[in-house]
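Chemist: the amino acid sequence is not available; the structure is as follows:
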């Protein structure tokens, strides 16, 4: 286990915020995780776990041991006539896993193409896009208990998945470190093309729905709507889409006839991007921080923004949306 000191985290977060870690460790296997936990205790420093850095905003240097989980490997855990259970290390880039599944002809995660981050973060925040969430194909994961250093298994039910959350973001936050994830993918395909512009994009491309074409359509849509973090610092969607009661939505509909809403099991989901756009924030810039000109749900770093600059901007947006619509926007990005 190699321990580095005073390491810049600029290359390890998609916002490109230049904050430092007091100590930095990369875990390439489960034993590295255990040793990092033990060593952080001897230093009397907190242990901060870093995945792909695509869902985090650093606002200060970390007086901590930063552990980047970099466990690799993709393999078949089980297989049947209809399904394959695909096991991947927590450090595998999510898109690499999607590409692997597509190449093998296994469906279930093609709608989740081009989502930044690592496999380990996917169940933690229950990633979702274009009508599909990770919980729909999730089988189980293994994670190291920070207290006992033992490896434990969590099945789908135990993860308590919700909208962009799981038990690891609330009740078990900072209690476990995910090491491997197993997904149950399909050999017999049932495609989901009804959400967003997927079907429309397939028709424009002249493609019949299959795993590869749906992935290409989703990537094309996301590239049009979302800026590439390699070109401009961002963490994708900064806010969650709020869910309102039907009564609250109907009341808003009378005030704002054009407000869109999508009925779910928990109420009516409102696109946060619509709220931010209607409030006039799209394309606004404040020094080195701003709101993307095409996608108001994305806050960006034009190159030299501090994490605090982006956080302050997000607070202004939250306050404005609350005053105009009576809706509180919840951040999807983790602020550190």
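Modeler: Yes, it's here. As the structure is a computational prediction, the values presented were derived from the model and not from experiment.
Chemist: CA atoms for contacts and neighbours, from now on please.
Modeler: OK.
Chemist: how far away is the residue with the largest distance to the centre of the chain from residue 262?
Modeler: In the chain, the residue that sits farthest from the middle, by CA atoms, centre = their mean, is residue 254; the gap is 33.7 Å. Distance check for residue 254 against residue 262: by CA to CA, to the nearest Å, it reads 16 Å.
Chemist: residue 28 too?
Modeler: If you go by CA to CA, the gap between residue 28 and residue 262 works out to 42 Å.
Chemist: report the buried residues of the helix or strand where residue 204 lies.
Modeler: According to DSSP states H and E, residue 204 maps onto helix 198-205. Across helix 198-205, burial judged by 16 or more other CA atoms under 10 Å covers 198, 199, 201, 202.
Chemist: what of stretch 45-54?
Modeler: Buried residues in stretch 45-54 (16+ other CA under 10 Å): 45, 47, 48, 49, 50, 51, 52, 53, 54.
Chemist: what do you get for stretch 231-241?
Modeler: 232, 233, 234, 235, 236, 237, 238, 239, 240, 241.
Chemist: in a markdown table: these, plus secondary structure.
Modeler: Shown next, in a markdown table, are the buried residues of stretch 231-241 (DSSP: H, G, I helix; E, B strand; the rest coil):
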| residue | secondary structure |
| --- | --- |
| 232 | coil |
| 233 | strand |
| 234 | strand |
| 235 | strand |
| 236 | strand |
| 237 | strand |
| 238 | coil |
| 239 | strand |
| 240 | coil |
| 241 | coil |
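Chemist: any idea how far residue 310 lies from residue 58?
Modeler: Distance from residue 310 to residue 58, by CA to CA: 10 Å.
Chemist: actually, residue 191.
Modeler: Computed as CA to CA, the residue 191 to residue 58 distance reads 38 Å.
Chemist: try residue 23
Modeler: 15 Å.
Chemist: for residue 199, same thing?
Modeler: If you go by CA to CA, the gap between residue 199 and residue 58 works out to 38 Å.
Chemist: could you do residue 178 as well?
Modeler: Residue 178 is 21 Å from residue 58, by CA to CA.
Chemist: looking at the two, which has the bigger crowd around it?
Modeler: A side-by-side neighbour count of residue 178 and residue 58, using other CA atoms under 10 Å, places residue 178 first with 29 against 24.
Chemist: which of the helices or strands spans the more buried one?
Modeler: With DSSP H and E as the test, residue 178 turns up in strand 176-186.
Chemist: below is an additional structure, to be compared with the one above:
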């Protein structure tokens, strides 16, 4: 657990914008959640973050930044066709995707390379190359800030939309996400509807596999986006415009 005053912002955002946050609190076990309430951190100005992508600081933050850094991936259920994994909020998204690939679990390989932590994934309903995280989320677990009560939201409860969820609207700044339960396929299947990905694999002589799809996605991403470890950025955060079929035909 960390509890530090006058902490450098540069380490908390992928743009690596410099500045100072008045107080930084990071918890690495769920037992420490009570500390956030005991310290009355939600009574003043606060911000809950993950890795710090998809955000841009413009100066010092005169409040408390809270980061849920719990770790763990646990198999909680399994059938012949599916596996359910409970993943703690502080797991990096990249590590989770690589875990699934190494264990031959299908469903998130198209989402490799997206910066961030697992706890942030349902907030944005992250998506790329024909797949959205809502396609594999079974439940989201967390705590209501107003009363400290725990909640378990089904995928339906999350009201997922295009880069949207209930956590960006009704429950914005009102909950702490502690873990996400994913339902993944053990049966081989691939989503190759995204043209650039389909074309890449068509021209690749290797057999289609989880690793091959992941490599293709990373190669395509790297051809478009700078290396976030070398050049500060928020990753890919744009939204495609949504228009009517009639307008599209025009």
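Modeler: Received the coordinates, thanks. Please read all numbers here as calculations on a predicted model, not as lab measurements.
Chemist: rewinding a little: what is the helix holding residue 204 of structure 1 packed up against?
Modeler: helix 211-225 (3 or more CA pairs under 8 Å, 6 or more residues apart in numbering; DSSP states H and E).
Chemist: okay, buried residues for the helix it packs on please.
Modeler: So helix 211-225 of structure 1, judged by 16+ other CA under 10 Å, has buried residues 211-222, 225.
Chemist: and the helices in structure 2, which stretches?
Modeler: Counting by DSSP state H, structure 2 has helices at residues 33-38, 93-102, 121-124, 195-202, 210-224, 245-249.
Chemist: could you export the ones you listed to a markdown table, including columns for distance to residue 145 of structure 2?
Modeler: A markdown table is the format used below for these (distance: least, CA to CA, whole Å):
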| stretch | distance to residue 145 of structure 2 |
| --- | --- |
| helix 33-38 | 8 |
| helix 93-102 | 24 |
| helix 121-124 | 16 |
| helix 195-202 | 41 |
| helix 210-224 | 36 |
| helix 245-249 | 41 |
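Chemist: so which of these comes closest to residue 146 of structure 2?
Modeler: helix 33-38 (9.8 Å; CA to CA).
Chemist: distance from that closest one to structure 1 after superposition?
Modeler: On superposition with structure 1, the mean distance recorded for helix 33-38 of structure 2 (mean CA distance after the TM-score superposition for structure 1) is 2.4 Å.
Chemist: in that helix, what's buried?
Modeler: residue 33.
Chemist: which bit of structure 1 covers it?
Modeler: Aligning helix 33-38 of structure 2 against structure 1 (TM-score structural alignment) gives residues 33-38.
Chemist: picking that back up, what's the mean deviation for the strand holding residue 178 of structure 1 versus structure 2?
Modeler: Using mean CA distance after the TM-score superposition for structure 1, the mean distance for strand 176-186 of structure 1 is 0.5 Å.
Chemist: buried residues, that strand. List them.
Modeler: So, applying 16+ other CA under 10 Å, buried residues of strand 176-186 of structure 1: 176, 177, 178, 179, 180, 181, 182, 183, 184, 185, 186.
Chemist: in JSON lines: those, plus distance to residue 334 of structure 1.
Modeler: Below are the buried residues of strand 176-186 of structure 1 laid out as JSON lines (distance: CA to CA, whole Å):
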{"residue": "176", "distance to residue 334 of structure 1": "17"}
{"residue": "177", "distance to residue 334 of structure 1": "16"}
{"residue": "178", "distance to residue 334 of structure 1": "17"}
{"residue": "179", "distance to residue 334 of structure 1": "20"}
{"residue": "180", "distance to residue 334 of structure 1": "22"}
{"residue": "181", "distance to residue 334 of structure 1": "21"}
{"residue": "182", "distance to residue 334 of structure 1": "25"}
{"residue": "183", "distance to residue 334 of structure 1": "25"}
{"residue": "184", "distance to residue 334 of structure 1": "28"}
{"residue": "185", "distance to residue 334 of structure 1": "29"}
{"residue": "186", "distance to residue 334 of structure 1": "32"}
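Chemist: pick out whichever of those sits closest to residue 138 of structure 1.
Modeler: residue 183 (4.6 Å).
Chemist: give the contact list for the closest one.
Modeler: For residue 183 of structure 1, the contacting residues are 85, 86, 87, 137, 138, 139, 140, by CA atoms under 8 Å, 6 or more residues apart in numbering.
Chemist: which residue is the nearest non-sequential neighbour of it?
Modeler: Ranked by CA to CA, 6 or more residues apart in numbering and with sequence neighbours excluded, the top spatial neighbour of residue 183 of structure 1 is residue 138, at 4.6 Å.
Chemist: just tell me the aligned range of stretch 324-331 of structure 1 in structure 2.
Modeler: Under TM-score structural alignment, there's no match for stretch 324-331 of structure 1.
Chemist: give me the most central residue, structure 2.
Modeler: The residue lying closest to the centre of structure 2 (CA atoms, centre = their mean) is residue 121, at 2.4 Å.
Chemist: hmm, residue 134 and that residue touching each other?
Modeler: No. Judged on CA atoms under 8 Å, residue 121 of structure 2 makes no contact with residue 134 at a distance of 9.1 Å.
Chemist: still on that earlier bit, with distance to residue 74 of structure 1 as extra columns, can I get the buried residues of helix 198-205 of structure 1 in a markdown table?
Modeler: Shown next, in a markdown table, are the buried residues of helix 198-205 of structure 1 (distance: CA to CA, whole Å):
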| residue | distance to residue 74 of structure 1 |
| --- | --- |
| 198 | 28 |
| 199 | 30 |
| 201 | 30 |
| 202 | 29 |
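Chemist: and those residues, which is closest to residue 334 of structure 1?
Modeler: residue 198 (28.8 Å).
Chemist: now for whichever residue in structure 2 pairs up with that closest one: which residues touch it?
Modeler: The alignment partner of residue 198 of structure 1 in structure 2, by TM-score structural alignment, is residue 197. By CA under 8 Å, 6+ apart, the residues touching residue 197 of structure 2 are 129, 213, 216, 217, 220.
Chemist: adding distance to residue 91 of structure 2, write those out as JSON lines.
Modeler: Shown next, in JSON lines, are those (distance: CA to CA, whole Å):
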{"residue": "129", "distance to residue 91 of structure 2": "22"}
{"residue": "213", "distance to residue 91 of structure 2": "22"}
{"residue": "216", "distance to residue 91 of structure 2": "23"}
{"residue": "217", "distance to residue 91 of structure 2": "21"}
{"residue": "220", "distance to residue 91 of structure 2": "24"}
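Chemist: right, I'll leave it there.
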